[in-house]
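Chemist: coordinates only, sequence not included:
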């Protein structure tokens, strides 16, 4: 029962709410189905895949050590992102297979034009929120 209670916090921790469009990148058999299911339940729609041409509010990027160049993946993730959209890089926790050193995310984010925030715990995964910097020209 504890796992179900924890799962109910995933979308909240990710700042995801009803009506948001969420794109999922890097899905594989090791991704957390409870997290995916809750995001779909909260938003009221299916996760969008890599092929979507919709503007998205949130991109969930499942990322593991050995998946390739994180900067390239982040550039792909921000393509369909709304101006105020965010990218969540989801990595296996320390000690798990595929763990990514947090410094890799911290170094890759600015290269892709993103700023990172403090990671959050999501079961056996860690989520790091990356945001596009606010530009003065967009403020009115």
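Modeler: That came through fine. Only a predicted model underlies this, so the values are computations on that prediction, with no experimental measurement involved.
Chemist: CA only for contacts and neighbour counts going forward, please
Modeler: OK.
Chemist: how many other residues sit next to residue 29?
Modeler: Residue 29: 6 surrounding residues under other Cα atoms under 10 Å.
Chemist: how many residues are close by residue 67?
Modeler: 12.
Chemist: now do the SS call for it.
Modeler: Using DSSP: H, G, I helix; E, B strand; the rest coil, the structure places residue 67 in coil.
Chemist: which parts of stretch 26-46 are buried?
Modeler: 26, 31-32, 34-40, 42-43 (16 or more other Cα atoms under 10 Å).
Chemist: take a look at this one as well, against the first:
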């Protein structure tokens, strides 16, 4: 693997998330179980390091790792939106079915709706993690899908 990865490299697991070069991605809910290949893949595509909850500016997207035991998902989604630029997206990453911490699809749908987000797609993004793309009302209205 070269020092500068090709953003069009389909083997990069982050390619399915639609990130682009130069985007700022804020990561929330990081823990020992997060997928390092996915994290590194996002950094390769964007050309920037992931920023954490201490970042004091707006981000183009939020990567929210959430497990059943992490507390109220609606609250986490509302909090995640505080960091987003207008039209930004939240990628909710939850353990796949059968994995510790799995969050049921209906719980994700209910929490997203309550938080004012639109669920636009779901993808398998890593061995143990599924991703749900959640659009803010401004992103949904502008046609970003």
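Modeler: Cool, the structure landed. Just so you know, these numbers come straight off a predicted model, no measurement behind them.
Chemist: let me see the TM-score of these two.
Modeler: Here the TM-score for the pair of chains, by TM-score structural alignment, normalised by the length of the first structure, is 0.88; 133 aligned residues with a Cα RMSD of 2.1 Å.
Chemist: report the two of the buried residues of stretch 26-46 of the first structure separated the most.
Modeler: Greatest spatial distance among these (Cα to Cα): 26 and 42, at 20.9 Å.
Chemist: okay, and the residue in the first structure that residue 134 of the second structure lines up against sits in which element?
Modeler: Under the alignment by TM-score structural alignment, residue 134 of the second structure pairs with residue 130 in the first structure. Element membership of residue 130 of the first structure [criterion: DSSP states H and E] is strand 125-131.
Chemist: mean shift between that strand and the second structure?
Modeler: Following the fit onto the second structure, the mean deviation recorded for strand 125-131 of the first structure is 0.4 Å by mean Cα distance after the TM-score superposition for the first structure.
Chemist: next up, the contacts around residue 109 of the first structure.
Modeler: Contact partners of residue 109 of the first structure, counting by Cα atoms under 8 Å, 6 or more residues apart in numbering, are 71, 74, 115-116, 130.
Chemist: an error on my part: the question was meant for residue 52 of the second structure.
Modeler: 26-28.
Chemist: returning to what we had before: what is the nearest of the buried residues of stretch 26-46 of the first structure to residue 66 of the first structure?
Modeler: The closest of those, once distances to residue 66 of the first structure are taken by Cα to Cα, is residue 26, at 12.1 Å.
Chemist: can you list contacts of the longest strand anywhere in the second structure?
Modeler: In the second structure, assigned by DSSP state E, the strand with the most residues is strand 84-95. Residues from elsewhere that reach strand 84-95 of the second structure, judged by Cα under 8 Å, 6+ apart: 17, 58-67, 80-81, 101-103, 128-140, 142, 144.
Chemist: ok, how many other residues are close to the match of residue 134 of the second structure?
Modeler: 26.
Chemist: cool, and residue 119 of the first structure?
Modeler: 15.
Chemist: ok, it to residue 130 of the first structure distance?
Modeler: Distance, residue 119 of the first structure to residue 130 of the first structure, using Cα to Cα, to the nearest Å: 10 Å.
Chemist: swap in residue 86 of the first structure?
Modeler: 6 Å.
Chemist: same deal with residue 107 of the first structure?
Modeler: 12 Å.
Chemist: assign a three-state SS to the equivalent of residue 57 of the first structure over in the second structure, would you?
Modeler: Matched across to the second structure, residue 57 of the first structure falls on residue 60, judged by TM-score structural alignment. Three-state assignment for residue 60 of the second structure (three-state DSSP): strand.
Chemist: enumerate every residue touching residue 60 of the second structure.
Modeler: Here residue 60 of the second structure is in contact with 23-25, 84-85, 87-89 (criterion: Cα under 8 Å, 6+ apart).
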